[in-house]
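Peer 1: Quick check, what structure comes out for this input:
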Amino acid sequence: MTSVASRLLMVCVAAGLIFPAPAHADELGTAARERQWPLEVMGVPAAWELSRGEGVTVAVLDTGVDTHHPDLAGAVVEGPDLTGAGTTRVGRHGTSMASLIAGRGHGEGGELGVVGVAPRARVLSIRVTLEADDPARTDPHVAVLVRGAVARGIRWAVDHGAEVISMSLGGGDGSYRGSPDEDAAVRYALSKGVVLVASSGNDGEGANRPTFPAAYPGVIAVGAVDERLGPAPFSNRQDYVSVTAPGTGIVSADGHASYVVGDGTSSAAAFVAGIAALIKARHPGIGVTDVRRAILQGSVRMNTGRRDEAYGSRVANARRALLAAGAPRRVLMAARPRQAAVGGDLRSTGVGPLIWAALLLLVVALVARVALRA
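Peer 2: Sure, this is the predicted structure:
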């Protein structure tokens, strides 16, 4: 784009400027909406014909959310600050993620600014980590609290009505190792039917280490693709990666009613959390396993010349996921990829019924033989 609005957006991103004047704010909001390319790629506008996330609460475990941003007006419920840091920095990263999940835009008809994948969902903001430039990171007391904050945040979210938990976290503070408390909290959430989504990590061009909470069993781990739907080079390549979503050149809400353009698997995870919210709203009471299955089966092949199972070879699609979630369970089971059936799950391949039928015929034949002999 070459419009003035586009240039204003880039200036804001580069310099962190605030635009209090209404005219500038409108131009900025227009530019932000024009650059939301991931929505079309993921079939989101078509998905809105079926669901917009009504009534679903998505807990955003992050740096906190700026409830004063115009695109999030009325969408956010503030939860606890589990870091013990106080209001040292506005939650810019958390605000960004919340807007991608449930942004509502602003202006007449909500035509300006960022709109999220599930614009009628509710965000429950729980602060579990600090901004990268937050001076509180050097406080030993805060460091201790932050290390256990994710586990406490997951449990708090579950106990306060969250149906989806979005965690664009990882890459520091022990997240390369995980912890027993976090693992237990993840299992607790899954047992309560709560969907957990996490970013796979941005270590793909470096050490490419497993990153938690994405690597815990049961968590939907999300990698990133670029605008051509090819693998983003920074995105971690691990066998726990479930699916991918757009993660480069992503426009989102920023602090001070502004916008930012950034790259990362954080954005990709937020998008998929939004899709989970759409499914939950469309199909109340749907189980965690079925939400995950619908997202995976509704995804589309990424634009790459080779299949990379360690990366996640498919891109999430909102409308297809909603349709997959509404299909009869037996159809979903039959459509499961072949490798998912390896390990003895006969029911998922259609082999189980054949075996039971054969056994029944054998029993009938034996009974008939005994009867004839008698």
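Peer 1: Please make it C-alpha for all contacts and neighbour counts, starting now.
Peer 2: Noted.
Peer 1: ok, Arg177 - contacts?
Peer 2: Pro210, Thr211, Phe212 (CA atoms under 8 Å, 6 or more residues apart in numbering).
Peer 1: That should have said Ile279, apologies.
Peer 2: Ser51, Gly53, Val291, Ala321, Leu322, Ala325.
Peer 1: Once you drop chain neighbours, what's closest to Arg122?
Peer 2: Thr57 (4.7 Å; CA to CA, 6 or more residues apart in numbering).
Peer 1: hmm, I was thinking of Glu27
Peer 2: Using CA to CA, 6+ apart, the closest residue to Glu27 is Ala5 (4.7 Å).
Peer 1: do Ala277 as well
Peer 2: Gly53 is the one closest to Ala277 (CA to CA, 6+ apart), at 5.3 Å.
Peer 1: could you measure the one you found against Pro328, distance?
Peer 2: 21 Å (CA to CA, to the nearest Å).
Peer 1: quick one: which of those two has more around it?
Peer 2: Just comparing Gly53 and Pro328: by other CA atoms under 10 Å the higher neighbour count belongs to Gly53, 26 against 9.
Peer 1: Report the contact partners of that one.
Peer 2: Gly53 neighbours (CA under 8 Å, 6+ apart): Ala118, Pro119, Arg120, Ala121, Gly274, Ala277, Leu278, Ile279, Lys280, Ala281, Arg282.
Peer 1: Kindly confirm my reading that it is in a strand.
Peer 2: No: according to DSSP: H, G, I helix; E, B strand; the rest coil, the state of Gly53 is coil, so it is not within a strand.
Peer 1: The structure of the following sequence is requested for comparison with the preceding one:
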Amino acid sequence: MKVVLRRYAVGAVAAAAVAGVAAFALPTGTVGWTPVTYGLHQTADQLLPATVTAEQPARVVGTTIDRNGKPVVTVREATTRDGAAKLVEQAQKAENAVGVEIDAKAVALDAVTGGDLYRPQQWDLARMRATDAWPTSTGAGVTVAVIDTGVDASNVDLTGKVLTGWDAVADKPGGNTDQNGHGTHVAGTIGAVTGNTVGVSSVAPDTRILPVKVLGADGSGYMSDTAEGIIWAADNGAQVINMSLGSTSQVGAVSNAIAYARSKGVTVVAAAGNERANGSPVSYPGADAGVIAVAATDSADNVASYSNAGGYVDVAAPGSAILSTYPSALGRSYATMSGTSMASPHVAGLVALLKSVNGGLTPDQLEQALETSAVDLGTPGRDDDYGYGRVDAVAALAAVTAAPSSAPTSAPTSAPTSAPTSAPTSAPTSAPTSAPTSAPTSAPTSAPTSVPTSAPVSKAPTAAPTTAPTSKAPTASPTTAPTSKAPTAAPSPTVAKAKPVIVANPARADVNYGTTNVTTFTVTAAGQPWVKKNAQLCVAESGKAFQCVDVVTSATGTVTANRVATAGYQLELRIAATTANEAATGAAAYTVHSSAYAVRTGTRTMSVSLASPAGLNVEVQQLIGGSWKKVLQFASNATTTKATVSGLTTGQQYRVVVPTTGSITGSTSSIVVA
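Peer 2: Predicted coordinates:
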């Protein structure tokens, strides 16, 4: 197909760029991830802030891909605009470059609140049923990276739990000290030593903490260091990453780092943000693809007054008035804090509990287990305040494991004996109060000193259930005498129905138009594969009703669906209720986007390749006077379109735009200079 471009208009020309295009000419990373590209074709003027001075330096962040498919983040700083422009150009020309951008600030998403410093009960653990989950899992064998202000490894409740980490601010091993306290508080919620009769308990007492310092003593830092920290954690044994920090700017280096970590099986959890009073601006990395974003609740299961609302919120967890560890060098060993920063580690710890009992669970499967087992709060179904609901540790474990056959013989010694006597305040304040001037020398006097009275014990029931009649005859005979004094058979015990659990992999994805997408539904019951069982596989394209076919699960309890992506669609695997099992449904949802590629093939000529539905009005646009103007329009062919566009004006810049439809997301090509 050959298209001749006629000049419709002329004008001043300046360079521009579109993020996430031209990936076909770049390194593709590993099998499990593909880098997003950005900022490679923008001018320095378009990338740089208006002011670059010694007081307001520009930090130019470049991301490249090394020979092993790993993203490498480089940051260079300039104090003049000319110097910054040179850094931008150098970063754009770097070998295997995938992104160039200006660094953004990241801040810890917490606020310290008042109240008793050493409360005998931790309402948060009881509310999410973490203590009830310990007989099934304590997080043993799982490493959780805390990407934060560092972690005070000397705290008595973190003794032996903190591995040697990385200081991304100083680019050296470290992270085992904390001049701020935020990271230590987060780490204690995840994995403080439990049952040692002092201090606090944690969600996952047997996890290991991998500290990665990306924020300074003032609780702020740069997103570029966050990206570096994510990559380092993924390469150094982390199975879960917690980020109780955020920025209102999305940084491509962080997005690529998250995708890289997920390709290595790492589950990424982040705070949703604390700016509800300011309209809940979207917070990153919480809103990045593949991240479990966590909102905060109080002890009454109300969404916290500060917790961001938004479509990116996945689940909620306790976040108000949370008691946890704190650096003793700052004058106290424990502190009470509030924020989505405090909610996020509750979820990271819960992910560790799940990962400990089933190490093969993928990040998507773990997220689905959290979401499908959460306690639905607020508006029925998913909502922007709570996401899918407040997490429940026992229910989440039940979603991925067999139910225990008997009650545990003992419970952790530090489980709280009751709920707190009063609800914490939900509004964050500016500084901690009631803190002791030095670290405690002994356990709080009000901490529980023995196993909780409500913990299960090993005693057998005092009497067997009387399902069969006793040997005594009835005191009065019925009007019609029975044929014998005793029933001919004892009543049969009620057999519990099996509860199938369905996990889709992937549960959500954005796929290229025309490609074959493979979805695998895994069905288990009581932790065992649901083998050779009847089910229905249903599909619904955007705006259409579900259509279903009968299927049978495989010998490993799976059902695989292969589908060519021609429109956004949903899949459901449905198991009907029978006399032997309960009903169950697993779901997956996919968005589909078109693709547009353009490349200069000769003087005043470019070649265009599209993957999109037929009949779309595709535009060729030229940058004129600082704005993109349509200079040509043509219709796309079925599935793929290849075109040659000639008649371009030498030195001018062009791009190709495929429109968005009701079922397909559009795309924009890279910029071509004629």
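Peer 1: Looking at structure 2, name the residue matched to the residue nearest to Arg122 of structure 1.
Peer 2: The alignment partner of Thr57 of structure 1 in structure 2, by TM-score structural alignment, is Thr143.
Peer 1: what about that match, how many neighbours?
Peer 2: 27.
Peer 1: Let me know whether it touches Asp206 as I believe.
Peer 2: No: taking contacts as CA atoms under 8 Å, Thr143 of structure 2 lies outside contact range of Asp206: 9.4 Å.
Peer 1: where along structure 1 do the strands fall?
Peer 2: 57-62, 76-81, 104-106, 112-115, 122-127, 164-167, 195-199, 220-225, 241-246, 250-254, 258-262, 300-301, 314-315 (DSSP state E).
Peer 1: Check the stretch 1-150 of structure 2 too.
Peer 2: Secondary structure of the stretch 1-150 of structure 2 (DSSP state E, counting those that start in this stretch): strands at 2-4, 58-65, 71-78, 97-102, 105-108, 111-112, 143-148.
Peer 1: which strands and helices sit next to the fifth one?
Peer 2: For strand 105-108 of structure 2, the contact count by 3 or more CA pairs under 8 Å, 6 or more residues apart in numbering; DSSP states H and E identifies strand 220-222, strand 245-246 as packing neighbours.
Peer 1: what's the answer for the shortest one, then?
Peer 2: Strand 111-112 of structure 2 is packed against strand 334-338, with contacts defined by 3+ CA pairs under 8 Å, 6+ apart.
Peer 1: Tell me roughly how far the strand it packs on lies from structure 1 on average.
Peer 2: The superposed strand 334-338 of structure 2 is, by mean CA distance after the TM-score superposition for structure 1, a mean 1.2 Å from where its aligned residues fall in structure 1.
Peer 1: Map Tyr284 of structure 2 across to structure 1 for me.
Peer 2: By TM-score structural alignment, Tyr284 of structure 2 lines up with Phe212.
Peer 1: Could you pull up the contacting residues of its match?
Peer 2: So Phe212 of structure 1 contacts Leu169, Gly170, Gly171, Ser175, Tyr176, Arg177, Gly178, Ser200 (CA under 8 Å, 6+ apart).
Peer 1: Give me the nearest residue to the fourth one, chain neighbours excluded.
Peer 2: If I follow you right, that is Ser175 of structure 1. Phe212 (5.0 Å).
Peer 1: distance of that neighbour from Val186 of structure 1?
Peer 2: Taken as CA to CA, the span from Phe212 of structure 1 to Val186 of structure 1 is 11 Å.
Peer 1: can you check Ser125 of structure 1 too?
Peer 2: Applying CA to CA to Ser125 of structure 1 and Val186 of structure 1 gives a distance of 18 Å.
Peer 1: Now do the aligned partner of Gly252 of structure 2 in structure 1: how many residues are near it, please.
Peer 2: Alignment note (TM-score structural alignment): Gly252 of structure 2 maps to Pro180 of structure 1. Using other CA under 10 Å, Pro180 of structure 1 has 10 other residues around it.
Peer 1: do you know which of the strands of structure 1 lies nearest Asp345 of structure 1?
Peer 2: strand 241-246 (19.8 Å; CA to CA).
Peer 1: Need the counterpart of Thr524 of structure 2 in structure 1.
Peer 2: So, by TM-score structural alignment, Thr524 of structure 2 is left unmatched.
Peer 1: tell me, how many neighbours does Ala276 of structure 1 end up with?
Peer 2: Neighbourhood size, Ala276 of structure 1 [other CA under 10 Å]: 33.
Peer 1: Tell me the counterpart of it in structure 2.
Peer 2: Ala276 of structure 1 maps onto Val351 in structure 2, by TM-score structural alignment.
Peer 1: which residues touch its match?
Peer 2: Val240, Thr267, Leu366.
Peer 1: out of the residues you listed, who has the most neighbours?
Peer 2: Thr267 (30 neighbours).
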